[in-house]
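*Asks:* everything below, folded, please.
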Amino acid sequence: MVWVFQQGHLAGLFATEGLGYVNLTVPVLVAAIAFGLSVDYEVFLLSRIRERWLAGVPADRAVAEGIQRTGRIITSAALLLVVVFAGFITGGFVPIKGIGLGLVLAVAIDATVVRMLLVPATMTLLNRYNWWAPAPLRKLHGRIEVSEEREPALVG
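*Replies:* Below is the predicted model of the structure:
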């Protein structure tokens, strides 16, 4: 964003000019929105990986199968978001263009580099330590019985 909107590189492509600054709200909004979107991808991906791991599949294969099950959906969702945020770039207000460009880059990098390369590589290296938790947290988790496999008890 600095390269385009502050320094003016490729500014003509975005129908703007180098302003010499980046609006302060742009990085904050891009970071907040990108974080919210990346959490959705992460929960979805990790749920499928953990599901396979709990089924007794070895960690490296669980990671591969989790990615196979979520890869198309994450890629499709990311592509859809990139198209929507690219529409912001066509707006007339420079901060909106900055938010659009920032989110296009953030979603593209998050969905490809982070979710499909760094997370699986790290999880494969960590193996069974991916699911380690401190004893008090394990006890709390067991006490509240957070699980997809059990039906919730009816109250009343």
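
*Asks:* going forward, measure contacts between C-alpha atoms and count neighbours the same way
*Replies:* OK.

*Asks:* how much space separates residue 65 from residue 122?
*Replies:* Distance check for residue 65 against residue 122: by C-alpha to C-alpha, to the nearest Å, it reads 15 Å.

*Asks:* between the two, which one's more packed in?
*Replies:* A count of neighbours by other C-alpha atoms under 10 Å puts residue 65 above the other of residue 65 and residue 122, at 18 against 12.

*Asks:* next up, the contacts around the more buried one.
*Replies:* 48-49, 52 (C-alpha atoms under 8 Å, 6 or more residues apart in numbering).

*Asks:* residue 50 now?
*Replies:* By C-alpha under 8 Å, 6+ apart, residue 50 lies in contact with residue 62.

*Asks:* give the helix, strand or coil label for it.
*Replies:* helix (DSSP: H, G, I helix; E, B strand; the rest coil).

*Asks:* quick check: which element contains residue 85?
*Replies:* Taking DSSP states H and E as the definition, residue 85 sits inside helix 59-89.

*Asks:* name the helices or strands packed onto whichever helix or strand comes after that helix?
*Replies:* Remark: after helix 59-89, the chain's next helix or strand is helix 94-109, criterion DSSP H and E. Contacts defined by 3 or more C-alpha pairs under 8 Å, 6 or more residues apart in numbering; DSSP states H and E place helix 94-109 against helix 25-54, helix 59-89.

*Asks:* in CSV, list these along with distance to residue 106.
*Replies:* Formatted as CSV, these follow (distance: least, C-alpha to C-alpha, whole Å):
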stretch, distance to residue 106
helix 25-54, 6
helix 59-89, 9
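
*Asks:* here is a second sequence; please produce its structure as well for comparison:
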Amino acid sequence: MDLDQIARLTSISDCEQLAKNAGGERPDLATAARKRLIELRASEYGAQSEAELECLKALYAYEEVLRSKHGRRQPAAYTRRMFKAQGVLQAVDSLVSKKKETVGFSALLGVGLQDYAFEAVVARYPSLFSSEAVLQSKARLSTWMVG
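*Replies:* Predicted structure coming up:
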């Protein structure tokens, strides 16, 4: 299987199985399968905009990191509650605006998926978020790029 075939996968279970099977021998395929899995899960949510879709991808990417860490599916319950209570974009704004770095940012950075972090989404869509969220995101992202 190659990267083009992975991009055409339409089943979450196929992506999960491929990521599991390819993990040791072909980490590039395992990573591509996980990214496709993230895209499929996010598309099922029914995002209202491209920015919201990217925030959902960030959530699912973080949950994939949790799955790897715990060996089983582990939902990001606090973030999901915030999404439900405040809406996706407002919840991301609230999370990123805090002075303390989000746990998801650190976790995603650690596995090379920093492009999925909420901070990266805020940096790509600054007009949709508060000035504090944009400031905190840029600061964290610049630290990552320098560090």
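
*Asks:* give me the TM-score for this pair.
*Replies:* Here the TM-score for the pair of chains, by TM-score structural alignment, normalised by the length of the second structure, is 0.31; 71 aligned residues with a C-alpha RMSD of 4.6 Å.

*Asks:* report the buried residues of the helix holding residue 85 of the first structure.
*Replies:* Within helix 59-89 of the first structure, the residues scored as buried using 16 or more other C-alpha atoms under 10 Å are 59-60, 62-63, 65-67, 70-71, 74-75, 78-79, 81-82, 85-86, 88-89.

*Asks:* same check on stretch 36-49 of the first structure?
*Replies:* 37-38, 41-42, 44-46, 48-49.

*Asks:* would you list these in JSON lines and tack on distance to residue 29 of the first structure?
*Replies:* Shown next, in JSON lines, are the buried residues of stretch 36-49 of the first structure (distance: C-alpha to C-alpha, whole Å):
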{"residue": "37", "distance to residue 29 of the first structure": "12"}
{"residue": "38", "distance to residue 29 of the first structure": "14"}
{"residue": "41", "distance to residue 29 of the first structure": "19"}
{"residue": "42", "distance to residue 29 of the first structure": "20"}
{"residue": "44", "distance to residue 29 of the first structure": "23"}
{"residue": "45", "distance to residue 29 of the first structure": "24"}
{"residue": "46", "distance to residue 29 of the first structure": "26"}
{"residue": "48", "distance to residue 29 of the first structure": "29"}
{"residue": "49", "distance to residue 29 of the first structure": "30"}
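
*Asks:* name the nearest of those relative to residue 103 of the first structure.
*Replies:* residue 37 (9.9 Å; C-alpha to C-alpha).

*Asks:* for that closest one, give me its contacts.
*Replies:* Residue 37 of the first structure is in contact with residue 107, counting by C-alpha under 8 Å, 6+ apart.

*Asks:* and residue 12 of the second structure, how many residues sit next to it?
*Replies:* By other C-alpha under 10 Å, 17 other residues sit near residue 12 of the second structure.

*Asks:* what's the span of stretch 101-121 of the first structure, first residue to last?
*Replies:* One end of stretch 101-121 of the first structure sits 28 Å from the other (C-alpha to C-alpha).

*Asks:* over to stretch 88-101 of the first structure?
*Replies:* Taking C-alpha to C-alpha as the criterion, the two ends of stretch 88-101 of the first structure lie 8 Å apart.

*Asks:* returning to that earlier point: what angle sits between the helix holding residue 85 of the first structure and helix 25-54?
*Replies:* Per axes from the mean of the first three to the mean of the last three C-alpha atoms, to 10 degrees, the angle that helix 59-89 of the first structure makes with helix 25-54 is 160 degrees.

*Asks:* so what's residue 106 of the first structure up against?
*Replies:* By C-alpha under 8 Å, 6+ apart, the contact set of residue 106 of the first structure is 30, 34.

*Asks:* roughly how far apart are it and residue 33 of the first structure?
*Replies:* Here residue 106 of the first structure is placed at a distance of 10 Å from residue 33 of the first structure (C-alpha to C-alpha).
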